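1. the following comprises the amino acid sequence and a computationally predicted model.
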Amino acid sequence: MAQQICAICGREVDDAARFCPACGGELQAAGQICGKCHQSNPDRALFCMNCGDDLTVQETAAVDAESVDAGAIHHLANTAAVSLPPIMEIPAPAAPSAGAPAAVKRTLAVIGVVVLLLTAGGGVYRYYTQQMTQRFLSASSLLAGQMAGAEQKLADYFERPIDTQFIAALQQDWPGQIQELQIAVDEWKTVKCPKQYLLQQQLLDRRAEAQLAAMGQIPDILAHPLAAETDGVLESLRQNMNEARDLSNNIQLPGLQMPNSDKATAVADSLSAYCSEQREIYKAKLARLEAMKAYFKQMDSILQKNNEAKTGLGAMLDKIRSGGYGWPDYFEMIDGAKSTRVNLRTQVNRLVTPAGTEEYTAELSRLLSLSVDYCDIMKAGANAESKGDYSTANKKYIEAPPLNDQIQSQYAAFNSK
């Protein structure tokens, strides 16, 4: 006998009964059987009243299974009616199931997202690279302009003659110029360089360092033009400037205008000429100093001989008059004194006089000439006195003392110079 299940208490009741004898609930047909717990459920139930499983899904699965079973039976029937060929053909791939298009769509969606991300990433990378390249080229162009400005200032300096004022101005301003360019180089080095310009970056770096080195050597050369070590500094300066010129010709960056180093090379020539000139001047000073030493050595000898040749002609006259000496002795003394002054004057007049000593030499020659004149006056007076011409002798003796006083005064002033 068919049975029905009470939807309230779950008790099996005869099919003819309309109400459950246990709980009094109204009865319905057996309805749906849960495929999971095998419990009967009303026809309108969506979920199993016992285990809660989805009955609609179970129903769909059951329908599919019945379709498969029916297809299988139909296939077996056809197979039985048709004989198999001797060689079995490889069956074609099964048609995709109903869920396959959704999976394909999901795969395509994932691929699309990946492609989109890659495209976006590539765009970001290209933008970043372009920005980095632009910053590097802009910074490099700025640095090149500052290097050109420093070279122009250097060339402007050396358009003037190198003198004391020039050196003082350069030594005051130049450290600031070097520091300004060094700061620019340091800032440029902080800018990231694209890979394709790494070689050009190295060349530009060397170019800047060569210019900084040359700029630092210039004040040192001007401060020590006579030192032997300056020759090495000059040679190093030329090498740095030549390197800067060659690197300027080799640097190839878009939009970059490197400075022309020909003016800087001219600066090296000016410095070399200045050092040569200063050395010639110093050499001349040394030669003049040596000449002055030789000159004054000879002058000292002449003055010493003149001092040693001094004689008291007036006192000698008193001794002659008292009978201590005769006139021949006196005349011999006067002639000796005169001969000494004449000889010394000749030596003075033959001296090689360094520049600036001409007046000094002429003054001594004049004083020696006055001494010779004094000897002549004293001899003339003595000669007149020895012959009894006292009037003439007295005139000469009156003329001689003032001249002697003049000679002694001027000679003392000469020795004090």
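-> All right, it came through fine. Numbers count the residues shown, from 1 in each chain.
2. only C-alpha atoms for contact and neighbour calcs from this point on.
-> Noted.
3. mind checking how far Ala287 is from Tyr397?
-> Using Cα to Cα, to the nearest Å, we find Ala287 at a distance of 48 Å from Tyr397.
4. neighbour count winner among these two?
-> Neighbours were tallied for Ala287 and for Tyr397 using other Cα atoms under 10 Å; the higher tally belongs to Tyr397 (17 against 13).
5. what strand or helix carries Ala337?
-> For Ala337, the element it lies in under DSSP states H and E is helix 327-350.
6. what does that helix rub up against?
-> Counting contacts by Cα atoms under 8 Å, 6 or more residues apart in numbering, the residues outside helix 327-350 that touch it are 299, 302, 305-306, 309-311, 313, 316-317, 320, 361-362, 364-365, 368-369, 371-372, 375-376, 378-379, 382, 386.
7. then this one, side by side with the first:
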Amino acid sequence: MSNDQQELKTIELHELQPILSRTFGDRLIVVRYTTENLLQPGENYGSTIFSVHAVIKRNDEAEEEDLYLIAKMPPPTEFQRQIFDTPFTFKKEIFMYEDIVPYYQKLEEEMGLKENEVFDILPKYYKSRLSLSPNVEFDDNAVILMENLRARGYYNSNRATGCDLEHSRVAIRALARFHALGMATKYKRPEYFEVLKERSKCVEIKTEDFEHFREDMLKRIAEDPELSVYVDRCDTAIRDSFKYGFWTMTPDEPWSTIIHADFWVNNIMFHRDENDHVDDIKFVDFQNYLFFSPMRELVFFLFSSTEVVSSEDHIEELIDLYHETFIAVLNRMGCNTEPFTREKFDAKLLTDARLESMHLFFMLKILTLNVQETELKHDNMKDFMMTYQGNQLFIQRLRTVIFYFIKHNWM
């Protein structure tokens, strides 16, 4: 890796008041603010994330208020910026906050939902910018500001074990609704959906890097005494993933919508009520959303981010819940559901599970990584990602997924 790619840039949040004034008005005063790195390397790859504590006054006479924010800024290395095409993905994420979800909410209101019933899946958005200079399209001062959900008691599930059944049910309902609202937009507002398709393109992918991952993955499977008997079937599924499953592929109709495309535990936040029941969910990190098959995302979430994956009954329950919710939302939005019968759904699920295998296997290796115990740093990220073989927890999770896929003829 070149020295330019390894060089660490210093990312800092400057000029907070102008961007906050777009939410609070020109009389706003930012008295002071502090920032702190929120995540370690290995927790987030595509950006720098700061927690921000700002003290503001609405005007000269107002009392001081505390404002707790998240500032999402460009990553510190050129390698990360190239992998994620940071200017492109920042613009994508801004479009999700400013256009896509508000459009879904407007569509629901047109179908009779009240303001407090629409799909409220995003943290509060405090605007964004791509540069501090009017003559520069994108630079290190690009930032997306949103509320710090943790300040209101939101939390993530454990990344190593995944969501329990209660949290998985909440996530599945929200995911099915998100997918169905994209479908409803496609059928009811096809001209706008064409805009969404254009804005949901995948970043350019260098397949040669994935070939290295494929070889490493098959080697690990072949060396494991419990998995080695399935290495040929895994090899075929992974090769199909390469040939037909990359995110640049156009999805088959009618199974196309807008998907989050990075829907795992770190990007899902939950809230509990006073009785300790999960009463809300938010999605974060929309830099990778795609025009793609919703079945791919369903498989990815179930087998990367739920601890109930070891219970076949619970997996079947969640698949049932997804389909029921998906159909219910389409019905409420006045869409024809005949193309999405359970028989057709199951057939698509079988095909898409196979195509999702490589992405899922690779992500299992990453999300089981213990960032406290590894030498992963920003300046060695590429070398680390190319050589890391996974730990014992990764092998355990991989076994569970492969056993399920084999049993259900998904590979």
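-> All right, it came through fine. Just so we're clear, the structure is a prediction, and the values are computed from it rather than from any experiment.
8. TM between them?
-> Once the chains are overlaid, their TM-score stands at 0.19 when taken by TM-score structural alignment, normalised by the length of the second structure; 118 aligned residues with a Cα RMSD of 6.0 Å.
9. quick one on the thing from earlier: quick check: PyMOL command selecting the buried ones in the contacts of helix 327-350 of the first structure.
-> Buried residues among these (16 or more other Cα atoms under 10 Å), as a PyMOL selection:
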select buried, resi 299+302+306+313+316+317+361+364+365+368+369+371+372+375+376+378+379+382
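10. restricted to helices, list the contacts of helix 327-350 of the first structure.
-> When these are checked against helices (DSSP state H), the matches are 299, 302, 305-306, 313, 316-317, 320, 361-362, 364-365, 368-369, 371-372, 375-376, 378-379, 382, 386.
11. which parts of the stretch 101-250 of the second structure are helices?
-> Along the stretch 101-250 of the second structure, the stretches classed as helices by DSSP state H, counting those that start in this stretch are 101-110, 165-188, 190-199, 207-223, 231-244.
12. could I get the ones you listed in TSV, plus columns for mean neighbour count and distance to Lys407 of the second structure?
-> Shown next, in TSV, are the helices of the stretch 101-250 of the second structure (neighbours: other Cα atoms under 10 Å; distance: least, Cα to Cα, whole Å):
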stretch	mean neighbour count	distance to Lys407 of the second structure
helix 101-110	17	38
helix 165-188	21	22
helix 190-199	15	35
helix 207-223	15	17
helix 231-244	18	12
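13. Phe361 of the second structure is nearest to which of those?
-> Phe361 of the second structure lies closest to helix 207-223 among the helices of the stretch 101-250 of the second structure, at 7.7 Å (Cα to Cα).
14. the closest one - contacts with which helices or strands?
-> Packed against helix 207-223 of the second structure by the contact rule (3 or more Cα pairs under 8 Å, 6 or more residues apart in numbering; DSSP states H and E) you find helix 231-244, helix 357-367.
15. got a markdown table for the ones you listed, with distance to Ile315 of the second structure too?
-> Conversion of those to a markdown table gives the following (distance: least, Cα to Cα, whole Å):
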| stretch | distance to Ile315 of the second structure |
| --- | --- |
| helix 231-244 | 21 |
| helix 357-367 | 16 |
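16. circling back: distance to Gln80 of the second structure for the helices of the stretch 101-250 of the second structure - can I get that in TSV?
-> Below are the helices of the stretch 101-250 of the second structure laid out as TSV (distance: least, Cα to Cα, whole Å):
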stretch	distance to Gln80 of the second structure
helix 101-110	27
helix 165-188	28
helix 190-199	21
helix 207-223	14
helix 231-244	22
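17. right, and the ones you listed - which one's nearest Ile144 of the second structure?
-> If you check each of the helices of the stretch 101-250 of the second structure against Ile144 of the second structure by Cα to Cα, helix 101-110 wins as the nearest, at 15.9 Å.
18. got the buried residues for stretch 18-33 of the second structure?
-> Of the residues in stretch 18-33 of the second structure, those buried under the neighbour-count criterion (16+ other Cα under 10 Å) are 18-21, 24, 28-30, 33.
19. just flag the most distant two among these.
-> Pairwise distances across the buried residues of stretch 18-33 of the second structure peak at 16.0 Å for Phe24 and Tyr33 (criterion: Cα to Cα).
20. how close does Ser369 of the first structure sit to Val348 of the first structure?
-> In this view, Ser369 of the first structure and Val348 of the first structure are 11 Å apart by Cα to Cα.
21. can you check Leu116 of the first structure too?
-> 109 Å.
22. now swap in Ser365 of the first structure and tell me
-> With the distance defined as Cα to Cα, Ser365 of the first structure ends up 6 Å from Val348 of the first structure.
23. what of Ile320 of the first structure?
-> Here the distance between Ile320 of the first structure and Val348 of the first structure works out to 34 Å (Cα to Cα).
24. over to Tyr330 of the first structure?
-> Plainly put, Tyr330 of the first structure is 27 Å away from Val348 of the first structure if you go by Cα to Cα.
25. quick one: list the elements packing against the host helix or strand of Gln80 of the second structure.
-> When secondary structure is defined by DSSP H and E, Gln80 of the second structure falls within helix 78-84. Secondary structure elements in contact with helix 78-84 of the second structure, counted by 3+ Cα pairs under 8 Å, 6+ apart, are helix 3-6.
26. what residues sit buried inside the helix it packs on?
-> Across helix 3-6 of the second structure, burial judged by 16+ other Cα under 10 Å covers 5-6.
27. quick one: name whatever helix or strand follows it.
-> As assigned by DSSP H and E, the chain's next helix or strand after helix 3-6 of the second structure is helix 16-24.
28. now for that following helix, which elements pack on it?
-> Counting contacts by 3+ Cα pairs under 8 Å, 6+ apart, helix 16-24 of the second structure packs against strand 29-37, strand 125-129.
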